[in-house]
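J.: No sequence on hand, only this structure:
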């Protein structure tokens, strides 16, 4: 092949690739979710196909079950959770506008308890003497406004998320129904052998399982434990605590346990030793559940991404894409960390053999 032909082919590929990326860029989020969901369900699809079911029927069945029992309830949970958290944050906002309108007594008491707890703690250390009530209120307002803006942005994007949700479901069905065609397409693009492509596919399936099974199942159990404990001790709203704890459970290093410990500290400063002990024990149990349950689920396949890298990816994803970024950041980080070495080894092997 002449150099002129190579230039023409490379230019052709680049133009089409860039055009394709531009047109599908508004749908990156549902495409990523659909691909990971399809990969998570793919082993189940193979088992059902081995029993004689047609591929299209299996794809339709799995997509319907996933949509009915997981996607729709989870989407509804996100809508209600966002609304509940936004409402609570608006009540806790101590700007002049809300002051004039009056503040719910329960919220006001909660705010005063937080300020009193911080002042009580800071009074024990000279280095923290600058934390007077005015500055504490300022710092609380900064944190509150940041969280309020984040959840308001999520709430404002909900109509668009409905459209993206529908696209995600359609893409999931398409990916499952055309799994072999998709695999063959990427195999031609990458030039990998059948064995190497199978290895890459297994990594994608493994990482998808980790995100959906490990994080959602473990986070759900932890959130229920913390929310139930806080609610029974009458220290917070069950649904709000459940929603916030579930979100935090997706953030590596942070996790769900600190929520129980924070409420334990608040209980301690409120001179409620019994509640503080109960919540402290609950925090320890939550950590134990995290280590045991997450480790067991991880036996189905665990990404090699270090916790600190996963943490950065999750936070970066949230800053770029909002709430969906909590999932997408972990997806991309895990996939990149687990698959880039494969591409690098393949590239070195080809260079060593003289193949370009």
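T.: Ah, there it is. Every value quoted in this text rests on a predicted model; they were computed, and no experiment measured them.
J.: only C-alpha atoms for contact and neighbour calcs from this point on.
T.: OK.
J.: Between the two ends of stretch 16-30, how far is it?
T.: Across stretch 16-30, the straight-line distance between its terminal residues is 22 Å, by Cα to Cα, to the nearest Å.
J.: here comes the other one, which I'd like you to weigh against the first:
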């Protein structure tokens, strides 16, 4: 029989090991947690595919990992390639610089004239210094753009390394998912029913955070990008990526991207584009509400949209970009597991 001292020593040894490992791996903690959430969300699909017997388990894991690599990397590599191509296409000769300056001055004059006409309709032309306002806004935008571009360039090595860590850990989590679940059950930290309920909650919240958000974002991005392709000549890849990212934000969603494009349409005096993109924004907002509610019903997510918004914002502030998914998973799982365990304890 195991003595109390041995039990205490085992618990302390495990705690020291866990805390030490967490401290050493803390720079990659968000990437590892995100990989675990994605692996848990993919687990039902892996079982379905392997049960068909046309794909071995190891081959399925390699295929899913490589497919996810392509899905994530191709859009960003395409965007980088476009930006690099445009930079190479810039004419840095004297004539080219003069042409760029002339074009910029013409665009600036056009924007000033448009804003002046707008204020004149309300009798505010004499009270607003449009030229000074435009100069100040331009300086701020250029400064912010320079700082943002510098930050993005300096973060590229870290992002690439985090991406590699995420893919490797995703593969390992998917490969050892069964062993991890058996280990958790054999530890007998909870009774059999509670253990099953906790595992079910984690699976549902992981699925909800990953798949429902991605599918909803794809729908909204497709609607806004299609509208942009019909009414304006813009970089559709950039519109799709920005809309996809904004679609994860509850309440706000992707509609503001369409409205921003509509404002741009009015600035360039394309009324048809402005009206059309307003309609696209309304359709995207309606699609967001319908698709999100439908996905939440399928995923059985019980997290209120307000808590989801706070979880996303807090997750990003604490964990960076992975917090976009990890925040809702952590908060939603806690709000479901804590009452369940407390009610179970009170019945004993």
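T.: Right, received. Where do you want to start? Keep in mind the model is a prediction, meaning the values are calculated, not measured.
J.: Can you give me the TM-score here?
T.: Structural agreement between the two chains, given as a TM-score (TM-score structural alignment, normalised by the length of the second structure), stands at 0.77; 336 aligned residues with a Cα RMSD of 3.9 Å.
J.: Give the equivalent position in the first structure for residue 333 of the second structure.
T.: For residue 333 of the second structure, the aligned residue in the first structure is residue 338 (criterion: TM-score structural alignment).
J.: And its match, how far from residue 29 of the first structure?
T.: Here the criterion is Cα to Cα. By it, residue 338 of the first structure lies 21 Å from residue 29 of the first structure.
J.: and what of residue 181 of the first structure?
T.: In this structure, residue 181 of the first structure lies at 22 Å from residue 29 of the first structure, with Cα to Cα as the measure.
J.: And those two? Which one has more around it.
T.: Comparing residue 181 of the first structure with residue 29 by neighbour count (other Cα atoms under 10 Å), the higher total belongs to residue 29, at 20 against 12.
J.: My guess is the more buried one contacts residue 326. True?
T.: No: the pair residue 29 of the first structure / residue 326 is not scored as a contact, 11.4 Å apart, by Cα atoms under 8 Å.
J.: tally of neighbours for the alignment partner in the first structure of residue 197 of the second structure?
T.: With TM-score structural alignment as the criterion, the equivalent of residue 197 of the second structure in the first structure is residue 199. Using other Cα under 10 Å, residue 199 of the first structure has 14 neighbouring residues.
J.: which outside residues touch the strand or helix carrying residue 199 of the first structure?
T.: When secondary structure is defined using DSSP states H and E, the element that contains residue 199 of the first structure is helix 194-209. Residues from elsewhere that reach helix 194-209 of the first structure, judged by Cα atoms under 8 Å, 6 or more residues apart in numbering: 36-37, 39-40, 42, 187, 300-303, 331, 334-335, 338-339, 342.
J.: Same question for stretch 337-350 of the first structure.
T.: 200, 203, 303, 304, 305, 356.
J.: Can you add distance to residue 55 of the first structure and neighbour count and give these back as JSON lines?
T.: Conversion of the contacts of stretch 337-350 of the first structure to JSON lines gives the following (distance: Cα to Cα, whole Å; neighbours: other Cα atoms under 10 Å):
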{"residue": "200", "distance to residue 55 of the first structure": "22", "neighbour count": "19"}
{"residue": "203", "distance to residue 55 of the first structure": "23", "neighbour count": "20"}
{"residue": "303", "distance to residue 55 of the first structure": "29", "neighbour count": "19"}
{"residue": "304", "distance to residue 55 of the first structure": "32", "neighbour count": "12"}
{"residue": "305", "distance to residue 55 of the first structure": "33", "neighbour count": "17"}
{"residue": "356", "distance to residue 55 of the first structure": "37", "neighbour count": "7"}
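J.: Check which helices and strands the longest helix along the second structure sits against.
T.: Using DSSP state H, we find that the single longest helix of the second structure is helix 130-175. The elements that helix 130-175 of the second structure packs onto, with contact taken as 3 or more Cα pairs under 8 Å, 6 or more residues apart in numbering; DSSP states H and E, are helix 29-51, helix 57-89, helix 94-120.
J.: among these, which is the most enclosed?
T.: When you average the neighbours per residue for each of those (mean count of other Cα atoms under 10 Å), helix 29-51 leads with a mean of 19.
J.: Can you spell out which helices and strands pack onto it?
T.: Using 3+ Cα pairs under 8 Å, 6+ apart, helix 29-51 of the second structure is in contact with helix 57-89, helix 130-175, helix 192-207, helix 323-347.
J.: The shortest one vs helix 323-347, what angle?
T.: It stands for helix 192-207 of the second structure. In terms of direction (axes from the mean of the first three to the mean of the last three Cα atoms, to 10 degrees), helix 192-207 of the second structure departs from helix 323-347 by 160 degrees.
J.: quick revisit: quick check: the gap between the match of residue 197 of the second structure and residue 342 of the first structure.
T.: As defined by Cα to Cα, residue 199 of the first structure lies at a distance of 9 Å from residue 342 of the first structure.
J.: returning to that earlier point: just how off-centre is whatever helix or strand comes next after the longest helix of the second structure within its chain?
T.: Past helix 130-175 of the second structure, heading to the C-terminal end, the next element that is a helix or strand (DSSP H and E) is helix 177-186. In terms of Cα atoms, centre = their mean, to the nearest Å, the centre of helix 177-186 of the second structure is found 29 Å from the chain centre.
J.: Report the mean deviation for helix 177-186 of the second structure after fitting onto the first structure.
T.: For helix 177-186 of the second structure, the mean distance to aligned residues of the first structure following superposition is 3.0 Å (mean Cα distance after the TM-score superposition for the first structure).
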